[in-house]
Structure formats: C-alpha cells, structure tokens
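Q: Quick one: sequence plus predicted model below, questions after.
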Amino acid sequence: MSERMTGGCQCGRVRYSVQVDDDTAYLCHCRMCQRATGGVAAALKQVARDAVTWTREPDYHASSPIAERGFCAACGTPLTFRYLDGSTKLDLTVGSFDDPSRLRPTAHFGWESHHAAWLDTTDLPHLRSDEYQPLVDKWEKVRDA
C-alpha cells in the first residue's frame, strides 16, 4: 500500500516527505553504518530518490569513495545513505521518520560485522522513560522553569 510519510532531523532543520510503497526495511550491520550511526546497526528504508521531497536538503559527508551520507549539520541526526554512482535509490534512516511504526525489518546486510548479543534483547528488563523518576524530575524541572 503506497503512502506518503514524513520525517526529519531532531532539531527540525531538515525535513522530508516520501512516497513509501511497502513496509519493508532492513538492518545494516557493516562497520561504516555502525560508525555513521553510533549504533550496532543502522535501520534503513530504501526508497526511490525521486520519491523524496526535501524542505531543506541535508548536508552530506562522503563516507567512502563510493557513497555519501546525509545528515543535519545543526543537530547531527543521520538521515540518508546513497551511492555516488547515480543509483536511483537511497536509504532513509528508520529513526528519522515521524512515525516509523509501519516499517518492519525484513533483512540483514553487512552480516559479517553483526553483534549477535544485540539482536534478540527480548528477555532483558524493560523500563519505560516515564517510569524512570530521575528523568521525570528533570523534565518537570525545566517545564516549571
């Protein structure tokens, strides 16, 4: 089912709208994605380049001789991955979508660098942000200021 989805960076400087045709996404475990996101994997949604409309283009970093990554220079949010060879596709970071709940991981890439202990964390203790009182206190303090 085709749907228009929106997203952007944490500070709101860079925003996009994209036509998404399905709910497939993937996890890239390659070392470059790990370094680019600061995580153990990058969650990515591949889309057609011409399906993306930017209110402001991201800044770009040539992360290798064959690819570049879009990000917000103001807040640092990673936004895209794309090859430099004129590919008609690009990848958007799942976390940059305003509501990524529609997207589902359907594949892994860069498996040679995966960290198995981080993939199935179902049995770890769960704590909601609003249940962690020190954090709640910090938000209440700035709200009341």
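A: That came through fine.
Q: contacts and neighbour counts: CA atoms only from here.
A: Will do.
Q: how far away is the residue nearest the centre of the chain from Cys11?
A: Geometric centre of the chain, nearest residue: Thr93, 2.4 Å, by Cα atoms, centre = their mean. Remark: distance between Thr93 and Cys11 (Cα to Cα, to the nearest Å) = 16 Å.
Q: can you tell me which helix in this structure is longest?
A: helix 133-144 (DSSP state H).
Q: what residues does that one touch?
A: 129-130 (Cα atoms under 8 Å, 6 or more residues apart in numbering).
Q: mind checking how far that helix is from the chain centre?
A: Relative to its chain's centre, helix 133-144 lies at 27 Å (Cα atoms, centre = their mean, to the nearest Å).
Q: Put this next to the previous one:
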Amino acid sequence: MAEQVTGGCQCGRIRYRATIEDDEAYLCHCKMCKKATGGISIAFKNLRKADVAWEREPDRYASSPIAERGFCSACGTPLTFEFPDSETMDLTIGSFDAPDRFVPKHHYAVESMQGQWLDTRDLPRYRSEDNAPVVKRWMDKVGRLPD
C-alpha cells in the first residue's frame, strides 16, 4: 500500500515528500559510497524518481561518469544516489524524518564490505545524554538537547 513520507537535509534547506510502497531498504558497501559519505556503508531506499517531490531540488555532484549524488551544499547532508538514465533513484535512509521504519533487506557491493562493522551487538553501549561534557555544551549554547 502506497504511503507518503517526508525527509530532508540536516539544516532544512532541502525537503522532499516521497511515495513508498514498502519499508524495504539496503546497505551499499561500494568504495564510492564510502568516500561520498565518510562511512563504512550507507543505507538506501530505492524508489521511482517520479515518486519523489522536492520542495527545493538538491545540489548534485557527478560522482562518476555514470552517476550523480544529490546533497545539500549548505550542511553537507547526502540525500541521493542516481543514474541519470534510470527511472529509479536511492534516497538515504538517514534523511527520512522517520528512518526507524525501514528494514535492510540486502547488502550491495559486498566485495568492499567491512564485516567487522556489521555485528556490533557485543560492544559496550553509551547513551548520548550520559555524556556530561556534551550535555553541558548543548545546555550552555541552546538550553536543551537536540532531537
């Protein structure tokens, strides 16, 4: 069943509304995505370009001879991966207003996967509100913790 969801960049300059059919997503481990995000992988939702309406178009970078990436030039948030000649595109899961709903269904570019980062369930866990120096910085600057 089709549903409308929203998202955008960290600073709010670029916003979108997308129609999705399901909550399926995937993790890309290719070297280009690693470089583009500074991460060890990136989570994407694939959907039709026609199902995404931009309040303001993202800036775009031709990241290779065959693809481009949408991003916000003000805050740097990665937003899309697109082949210009395709009817589909990928939106970054982290850019959705409610990213918790999405479920990874597969890995892509596993030849570049860094397996040591996949299963981290036995590592110690810390809550951000328990980091007193960071909490103090937020409280001193804005009087509250971020959402």
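A: Yes, it's here. Values in this document were obtained by computation on a predicted structure and should not be read as measured data.
Q: Tell me how they score on TM after superposing.
A: Aligned and superposed, the two chains score 0.96 in TM-score terms (TM-score structural alignment, normalised by the length of the first structure); 143 aligned residues with a Cα RMSD of 0.8 Å.
Q: Which parts of the second structure are strands?
A: 3-8, 15-20, 24-28, 42-48, 52-54, 59-61, 69-71, 80-82, 88-92, 103-108 (DSSP state E).
Q: Buried residues, the last one. List them.
A: Going back to what we said before, that points to strand 103-108 of the second structure. For strand 103-108 of the second structure, the neighbour count (16 or more other Cα atoms under 10 Å) marks His107 as buried.
Q: can you check the fourth one too?
A: If you call a residue buried by 16+ other Cα under 10 Å, then strand 42-48 of the second structure has these buried ones: 42-47.
Q: Average offset of that strand relative to the first structure?
A: Mean deviation of strand 42-48 of the second structure from its aligned counterpart in the first structure after superposition (mean Cα distance after the TM-score superposition for the first structure): 0.5 Å.
Q: Give me the contact list for that strand.
A: 20, 24-29, 33-34, 87-94, 104.
Q: Kindly recompute the last result at 6 Å.
A: For strand 42-48 of the second structure, the surrounding residues in contact (Cα atoms under 6 Å, 6 or more residues apart in numbering) are 25-28, 87-93.
Q: Return a PyMOL selection command for the buried portion of the residues you listed.
A: Per 16+ other Cα under 10 Å, the buried members of the contacts of strand 42-48 of the second structure correspond to this PyMOL selection:
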select buried, resi 25+26+27+28+88+89+90+91+92+93
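Q: Output the contacts of strand 42-48 of the second structure in a markdown table; the columns should cover distance to Thr6 of the second structure.
A: Formatted as a markdown table, the contacts of strand 42-48 of the second structure follow (distance: Cα to Cα, whole Å):
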| residue | distance to Thr6 of the second structure |
| --- | --- |
| Ala25 | 16 |
| Tyr26 | 19 |
| Leu27 | 20 |
| Cys28 | 22 |
| Glu87 | 20 |
| Thr88 | 17 |
| Met89 | 16 |
| Asp90 | 14 |
| Leu91 | 11 |
| Thr92 | 12 |
| Ile93 | 11 |
